[in-house]
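A.B. asks: got a predicted structure plus its sequence, pasted below:
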Amino acid sequence: MGSCGTLTVSVKKRDTVAAALPVQEHWLPMSNLDLLIPPLDVRVFFCYKETLPSHESVNILKKSLAEVLVPFYPLAGEVVQNSLGEPELLCNNRGVDFIHARTDMELMNLDLYHPDESVDTKLVPFKERGVLTVQVIFISVSILH
């Protein structure tokens, strides 16, 4: 659980979502740019009103993510070192970390001028393993008015 002023995010459940179809394990080398530029995590968040019970929404999102991972199977892999010590992408369908969370914060109180303090690791999770982590946060409808 993290907090920042009025921002409190509580994790309800952690899962791993793999591609809906099997993937033959193989390695993809990194490009020269990947090897030159330090690793970068793209971090975004979207806010929606809760229109279904959260467990139904989570199941729909997990099923959709599993289907999306079929053509985008490298996202379900992990970065590992090859025999030369260079990073490569192991396409092994390890899966994407999927976090279901909830908050009772007010969106207007988010300090988007200082996202490292108000958003980072709270609304957008820290990636522990793999290539991609998804966190779904449900916000009470009454707060979004």
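C.D. replies: The structure has been received and is ready for your questions.
A.B. asks: CA only for contacts and neighbour counts going forward, please
C.D. replies: OK.
A.B. asks: residue ranges for the helices of the protein, please.
C.D. replies: Applying DSSP state H to the chain gives helices spanning 32-36, 54-68, 115-118.
A.B. asks: here comes the other one, which I'd like you to weigh against the first:
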Amino acid sequence: MGSKGDFSLKVRNKEVVAAMLPMQGHFLPLSNLDLLLPPNDVGVFFCYKKPIAREGDSSLTLKFLSMVSVLKKALAQTLVSYYAFAGEMVQNTAGEPELLCNNRGVDFFEAFADVELRDLNLYNPDDSVQGKLVPKKEQGVLCVQVTRLFPSCVSL
């Protein structure tokens, strides 16, 4: 199961995480190099060892939710310094893209997948990771998904 991306993923929660501190909205023009190159989304997939728990231990879900809460809080703190990631791309009056730093926030997905890490085809991530474990960015500059893989680990 999962070797060709044939596992199911259920998004349990979706919210927007903004910077902890308010900020004054402003525009950042893109560099000439940014304007020449085609837009590129980068997907990153990390795995972390499952917290130690006994078989049938219901506290494992609580540990996962606690980890999600810590990640959201850390993201909100990080966006204070890296405020551009909490913005969105817009077009200026000349029709060129520029970054609106408005603290729109980062889309944050919490999900569960019925696949073990060993069953993912990481040699061809387009089949098993892209679009499921690494979400497609809908709005904003950045999106994050935390997924609990059953029963083996947590991915970010």
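C.D. replies: Ah, there it is. It should be emphasised that the depicted structure is a prediction, and the values quoted were computed from it without experimental measurement.
A.B. asks: on that earlier part again, including mean neighbour count, could the helices of structure 1 go into TSV?
C.D. replies: Output for those, formatted as TSV (neighbours: other CA atoms under 10 Å):
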stretch	mean neighbour count
helix 32-36	10
helix 54-68	15
helix 115-118	14
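A.B. asks: with respect to Lys13 of structure 1, which of those lies nearest?
C.D. replies: Proximity to Lys13 of structure 1 (CA to CA) singles out helix 54-68 among the helices of structure 1, at 10.2 Å.
A.B. asks: now for that closest one, which elements pack on it?
C.D. replies: Counting contacts by 3 or more CA pairs under 8 Å, 6 or more residues apart in numbering; DSSP states H and E, helix 54-68 of structure 1 packs against strand 7-17.
A.B. asks: before we move on, the earlier item: what's the closest of the helices of structure 1 to Met108 of structure 1?
C.D. replies: helix 115-118 (11.7 Å).
A.B. asks: how much does the closest one stray from structure 2?
C.D. replies: Averaged over the aligned pairs, helix 115-118 of structure 1 sits 1.2 Å from structure 2 after superposition, using mean CA distance after the TM-score superposition for structure 1.
A.B. asks: strands of structure 1, start to end?
C.D. replies: 2-4, 7-17, 26-29, 78-81, 87-91, 96-103, 133-139 (DSSP state E).
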